[in-house]
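> The amino acid sequence is not available; the structure is as follows:
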């Protein structure tokens, strides 16, 4: 199956989840990950706001804020096309809608965190396989942004993909630019490679 076909199929599965199933999954994800993240104190954590049927992050955001972690959201880089920046996010952060209709913090350069200073980055994904391969929406934003991190084998940030269990497929066709993940969390499991 081609990448676009997998993308369409898995997005349909993800979007078919009921509101109750989505809420329960978000609560389970929070429970699953908060225990896993106990060793990290006052960490700098990047995550994303849910869009297009993605696994909900609002419960996780609230729990991480309650644990005194500093949170950062992706912002489309204004000058480097196809790259992301990670900007500080708090409950009262001014927000805007980017060109894809996704909420992001209104750009404030003084609140950008360099990627190497982040402890953890949670990434969205459309599909993943049993080897840690990740299929995104097709824009390549995370792959481009994380390429240097993988080429130089930085010790941090830890990159964790978030997905519903229904987004798992047997095998993804990969391209040279695809960045595999060492950890993917679903509400039910933590897959690590």
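Here it is on my side, so go on. Because the structure is a prediction, the values reported are computed rather than measured.

> Every contact and neighbour count from this point should use C-alpha atoms.
Fine.

> and after the one helix or strand residue 146 maps to, which helix or strand comes next?
Residue 146 belongs to helix 141-151 when assigned by DSSP states H and E. For helix 141-151, the following helix or strand on the C-terminal side (DSSP H and E) is strand 158-162.

> So what touches that following strand?
55, 119-125, 134, 181-186 (C-alpha atoms under 8 Å, 6 or more residues apart in numbering).

> Next, name the residue at the spatial heart of this protein.
By C-alpha atoms, centre = their mean, the chain has its centre lying nearest to residue 123, at 1.6 Å.

> just checking, it touches residue 50?
No. Assessed by C-alpha atoms under 8 Å, residue 123 is found out of contact with residue 50, at 10.7 Å.

> re the thing from before, please point out which parts of the helix holding residue 146 sit buried.
Under the neighbour-count criterion of 16 or more other C-alpha atoms under 10 Å, helix 141-151 has 141-146, 149 buried.

> now swap in stretch 19-34 and tell me
22-23, 25-33.

> the helices in this protein, which residues?
3-15, 19-36, 58-66, 141-151 (DSSP state H).

> Put this next to the first one:
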């Protein structure tokens, strides 16, 4: 299946799933698993994206990271032809604004940028269990970023609706697989 068609199918599937109690249950399981994961425990600077309603909820995760004294950086898509992104320092005092994609981003021109992170929690619409390939949202922001910043560990949180046994989409040379895939118990 081509990526564009699968993206549309996955967004619809995830939007339907977002209204269920099962999604809430899986989000809790994923939160427990990542908080117990050694890769998170050994990381101090963590990049994350503010989740949309149909994605795995990152709001509770961010709050727990703050409670543990971790430095949280929120992804911000740059408005340029290169589709680049940066990670901006994010605290509970930071003002956010919705991007053109509807994602909440840091709205402070003086916010500290840190692209040399210990860990990046990478969002996606679909993940292949066998290869850890990811189907993103189509802009290439994360793949471009990860190609330039190879030192960071990468992890993705995937609920039962995001997991595929193998890739059912075309994998391109520029697609960067995720190092660690954390799934719910229901997968």
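It's in. Everything quoted here is computed from the prediction, not taken from an experiment.

> Now restrict the contacts of strand 158-162 of structure 1 to buried residues only.
55, 119-125, 134, 181, 183-186.

> export these to a markdown table and tack on distance to residue 156 of structure 1?
Shown next, in a markdown table, are these (distance: C-alpha to C-alpha, whole Å):
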| residue | distance to residue 156 of structure 1 |
| --- | --- |
| 55 | 24 |
| 119 | 6 |
| 120 | 7 |
| 121 | 9 |
| 122 | 12 |
| 123 | 14 |
| 124 | 18 |
| 125 | 20 |
| 134 | 19 |
| 181 | 13 |
| 183 | 13 |
| 184 | 16 |
| 185 | 18 |
| 186 | 21 |
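
> Tell me which two in those residues are the farthest apart.
Spatial extent of these (C-alpha to C-alpha) is set by the pair 55 and 119 at 21.1 Å.

> which non-adjacent residue is nearest residue 97 of structure 1?
The shortest distance from residue 97 of structure 1 to any non-neighbouring residue, by C-alpha to C-alpha, 6 or more residues apart in numbering, is to residue 103 (4.5 Å).

> OK, contacts around the one you found?
Listed by C-alpha under 8 Å, 6+ apart, the contact set of residue 103 of structure 1 reads 49, 95-97.

> nearest to residue 165 of structure 1, of the residues you listed?
Out of the contacts of residue 103 of structure 1, the member with the shortest distance to residue 165 of structure 1 (by C-alpha to C-alpha) is residue 49, at 18.9 Å.

> so residue 187 of structure 1 makes contact with residue 32?
Yes. Counting by C-alpha under 8 Å, residue 32 is a contact partner of residue 187 of structure 1 at 6.4 Å.

> Check the gap between the residue of structure 1 most remote from its centre and residue 173 of structure 1 for me.
Taking C-alpha atoms, centre = their mean, the residue of structure 1 most remote from its mean C-alpha position is residue 1, at 24.3 Å. Separation of residue 1 of structure 1 from residue 173 of structure 1 (C-alpha to C-alpha, to the nearest Å): 8 Å.

> Quick one: neighbours of the closest residue to residue 123 of structure 1 other than its chain neighbours, just the number.
Of all residues not flanking residue 123 of structure 1 in the chain, residue 161 sits nearest, at 4.7 Å (C-alpha to C-alpha, 6+ apart). For residue 161 of structure 1, the neighbour count with other C-alpha atoms under 10 Å is 25.

> Thanks a lot, catch you later.
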